[in-house]
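Q: quick one: sequence and predicted model below, then my questions.
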Amino acid sequence: MQRRTFHGALCASVLVHAGLARADDRWPGKPVKVVLSQPAGSGPDTVVRLLGDGLAKTLGQAFVIENRPGGQNVIGAQAVARAPADGYTLYFATAAALVTNSYLFKTLPYDPLKDFAPVSFVADSPFGIFVRADSPIASMQDLVARSQREPGKLSIANEGPRTFGGMIARLINARSKAQANLVAYSSVGVALQDIMGGHADAVVADLASSSQFARQGRLRLLAVTTAQRVAGWEQVPTVAEYLPGVELSGWMAMVAPAGTPTSVVTRLNAEISKLLGDPALRERILAVGPIASAGGSPKDLETFLHEEHRRLGKIAGEIGLLPE
């Protein structure tokens, strides 16, 4: 009886796994939903729509972008973490959702490392330090020197101490021993308008939302926050060239709910890599601000995420960022 029961269970298990394998082979057999924690029209929104259009053409199914902003990315991330792991719900994540939130909240309704299956790195999203085009501040050296000479008078606008822009501003203050006045704004758009209106001295903002003003000659880009100089802005130095170790950049990656079939993850990774290897698509993404990154396996992304957690943990300690 026990042998017959085991044999029956084994046959059932084989049939189930065979059925799953056939389902994986047919993926995608229906439209795929891609959740994004940012609003329509944002930099990440533009990038994921370009990517979604390309995937739809190569895979023969619609990739439907669902914007679920709010809650500092928690709403969108939690929705995907709880979604079926069948390959039909994906998450176009940013550094905030998968790394930074761990150092901002005492508790999260999702685990950034355990609840998602890494699929593919997509793009870096550099930040920059901007001043008005007619500002007497011509470099990072000028900015730091002035803030040291006149403590508390030079103002650096950002989106708040618990955002990427705010963390960068605090790290610059900490590393340079400067005493700039860090002014929090409700959004980067409001901060940029205040800079151009002469109500603040500098602003930390992502290139995706602000580079257009520099190209129009309304702002001057003093430095970028990536480890290397940014494509398209090669004449602009990095902050790290003046303050070694100050490297903090946003990024975007595609992940899926943990447990998503490996065959689906592998195929999706391959298709995204092909798309990001297309110079035309890379140029369209660069025009928005982010820098597309072709190649890299799901394992590479997993390693990167663990390294980012280690690095951000050190930075959070240095600038006194405490979870709430």
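A: Happy to help now that I have it.
Q: going forward, measure contacts between C-alpha atoms and count neighbours the same way
A: Will do.
Q: just give the nearest non-adjacent residue to Gly29, would you?
A: Using CA to CA, 6 or more residues apart in numbering and skipping residues adjacent in sequence, the residue nearest Gly29 is Gln61, 7.3 Å away.
Q: in what helix or strand does the one you found lie?
A: When elements are defined using DSSP states H and E, Gln61 is found to belong to no helix and no strand.
Q: number of residues surrounding it?
A: When neighbours are counted by other CA atoms under 10 Å, Gln61 registers 17.
Q: same deal with Pro279?
A: For Pro279, which is what you asked about, the neighbour count (other CA under 10 Å) is 11.
Q: what's the answer for His17, then?
A: 12.
Q: ok, it to Arg4 distance?
A: When distances are taken as CA to CA, to the nearest Å, His17 and Arg4 turn out to be 20 Å apart.
Q: cool, and Phe121?
A: 48 Å.
Q: the two: which is more packed in?
A: The neighbour comparison of Phe121 against Arg4 (other CA under 10 Å) goes to Phe121, with 28 against 9.
Q: element containing the residue nearest to Tyr110 when sequence neighbours are not counted, please.
A: Distance criterion CA to CA, 6+ apart; nearest residue to Tyr110, sequence neighbours excluded, is Gln78 at 5.7 Å. Assigning secondary structure by DSSP H and E places Gln78 in helix 74-81.
Q: try it against this one:
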Amino acid sequence: MKRTTRAALAAAALVLAAAPALAQNYPNRPIRLIVPFPAAGATDLFARTLGQKMSEKLGGTLVVDNKPGAGGAIGSDLAAKAPPDGYTLLLATTSTHAIGPAITPKLPYDTVRDFAPIAHVGDAPSIMLVPVNSPAKTVREWIDHAKKNPGKLNYASSGNGTIVQLTAELFKAQAGVFVTHIPYRGTALAVPDLISGKVDVLFDSLPTGMPHVRDGRLRALGVTSLKRSPLAPELPAIADTLPGFESTTWFGFYGPKGLSPDIVARVNKAANEALADPEVKDKLARLGIEPANAGTPEQFAKMVAVDAAKWKKIVVDRKITND
């Protein structure tokens, strides 16, 4: 019995001693970075931009692997079930780890139990767009206009259960207005109706919305980040009118649960260093993404928990589904 116990303790010690050694040699083969959305989309382009610089910092290669479907759930599930050896990472978003669990309770993964948080790497705010012939030139004026016309105004979204819809519902809840939802299959299809005045408001991304504003086809009233965005400094924050209002799409790295803390630290450090690179910052700005201060994995996990609770409340209170 004593010999068995000593052997077990010795084996455990060897495993513990081997973990730092494995981390020191990491990476010694390509790292699979799962992007749970289609190629050429914002998340994919972000992954490729950041991944290239992180490869330099890590001394290895991050290979983007697009696994779209089910609102990001297919790729996220693959990452959750991968071996926790550091050679499969996930670029998650608000959709996969904050909104997804609220909209789809029967996800094949648990966003807390099945993942190791690594780093918060970016945020993409949206802008509040209205037709140029709208009587409102400010957020306050639009709220007043909506209150004077309850049920007569509408808003467009990129579909049921999307962050575009949830952003509008968060706005409605905080502003105390009643506005009808008109879902589209993507904001690109909604923009012509917004320009023509068939739709009264749309919360769209900066890269797709601002060109219409600068060409005089639409009017932007505010940005959805808590403060003015450096990507569109001329726009006030909606939070200036509705204190605390915030809706951004965040991006973050995860690994499967059980990932070595040493590997987590290595990837986190590489992400921080890559985000500080001026070339990366410039490329991300063109995508409408503000580089995040990656911080610690613990800070990232706390941020996601707060964000998930906020969206769950909106989903429940406003009875939102993805049907």
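A: That came through, no problem. Not measured: the values here are computed from a predicted model.
Q: list the buried residues in stretch 101-108 of the first structure.
A: By 16 or more other CA atoms under 10 Å, the buried positions in stretch 101-108 of the first structure come out as 101-104.
Q: in CSV: these, plus secondary structure.
A: What follows is these, written out as CSV (DSSP: H, G, I helix; E, B strand; the rest coil):
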residue, secondary structure
Asn101, helix
Ser102, helix
Tyr103, helix
Leu104, coil
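Q: just those now: which is nearest Ala200 of the first structure?
A: For Ala200 of the first structure, the closest of those turns out to be Leu104, at 26.3 Å, with distances computed as CA to CA.
Q: tell me what the helix holding Gln78 of the first structure is packed against?
A: For helix 74-81 of the first structure, the helices and strands in contact under the criterion 3 or more CA pairs under 8 Å, 6 or more residues apart in numbering; DSSP states H and E are strand 32-36, strand 89-94, strand 250-257.
Q: check the mean deviation of that helix from the second structure.
A: Once superposed with the second structure, the aligned residues differ from helix 74-81 of the first structure by a mean of 0.9 Å; criterion: mean CA distance after the TM-score superposition for the first structure.
Q: just the residues contacting that helix, thanks.
A: For helix 74-81 of the first structure, the surrounding residues in contact (CA atoms under 8 Å, 6 or more residues apart in numbering) are 35-37, 67-70, 89-91, 93, 97, 108-110, 115-116, 256-258.
Q: may I see the PyMOL selection of the buried members of these?
A: The following PyMOL line selects those of the contacts of helix 74-81 of the first structure that are buried, judged by 16+ other CA under 10 Å:
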select buried, resi 35+36+37+68+69+89+90+91+93+97+110+115+116+256+257+258
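Q: which element is Val280 of the second structure on?
A: When secondary structure is defined by DSSP H and E, Val280 of the second structure falls within helix 278-286.
Q: surely the residue nearest to Gly29 of the first structure touches Pro31?
A: Yes: under the criterion of CA atoms under 8 Å, Gln61 of the first structure is in contact with Pro31, at a separation of 5.2 Å.
Q: isn't Ala220 of the second structure up against Ala136?
A: No: proximity of Ala220 of the second structure to Ala136 does not meet the contact threshold set by CA under 8 Å, at 10.2 Å.
Q: between these two, tell me which one has more neighbours.
A: The residue with more neighbours, out of Ala220 of the second structure and Ala136 and counting by other CA under 10 Å, is Ala220; that gives 26 against 18.
Q: for the more buried one, helix, strand, or coil?
A: Using three-state DSSP, the structure places Ala220 of the second structure in strand.
Q: contacting residues for it?
A: If you count contacts by CA under 8 Å, 6+ apart, Ala220 of the second structure has them with 127-130, 210, 213, 235.
Q: what residue of the first structure takes the place of it?
A: In the first structure, Ala220 of the second structure lines up with Leu221, judged by TM-score structural alignment.
Q: about what we covered before: what is the nearest of the contacts of Ala220 of the second structure to Lys152 of the second structure?
A: When the contacts of Ala220 of the second structure are ranked by distance to Lys152 of the second structure (CA to CA), Val130 comes first, at 14.9 Å.
Q: neighbours of that closest one, how many?
A: With neighbours defined by other CA under 10 Å, the count for Val130 of the second structure comes to 27.
Q: in the first structure, point out the residues matching the helix or strand hosting it.
A: Taking DSSP H and E as the definition, one finds Val130 of the second structure inside strand 115-131. Counterpart in the first structure of strand 115-131 of the second structure, with TM-score structural alignment as the criterion, is residues 116-132.
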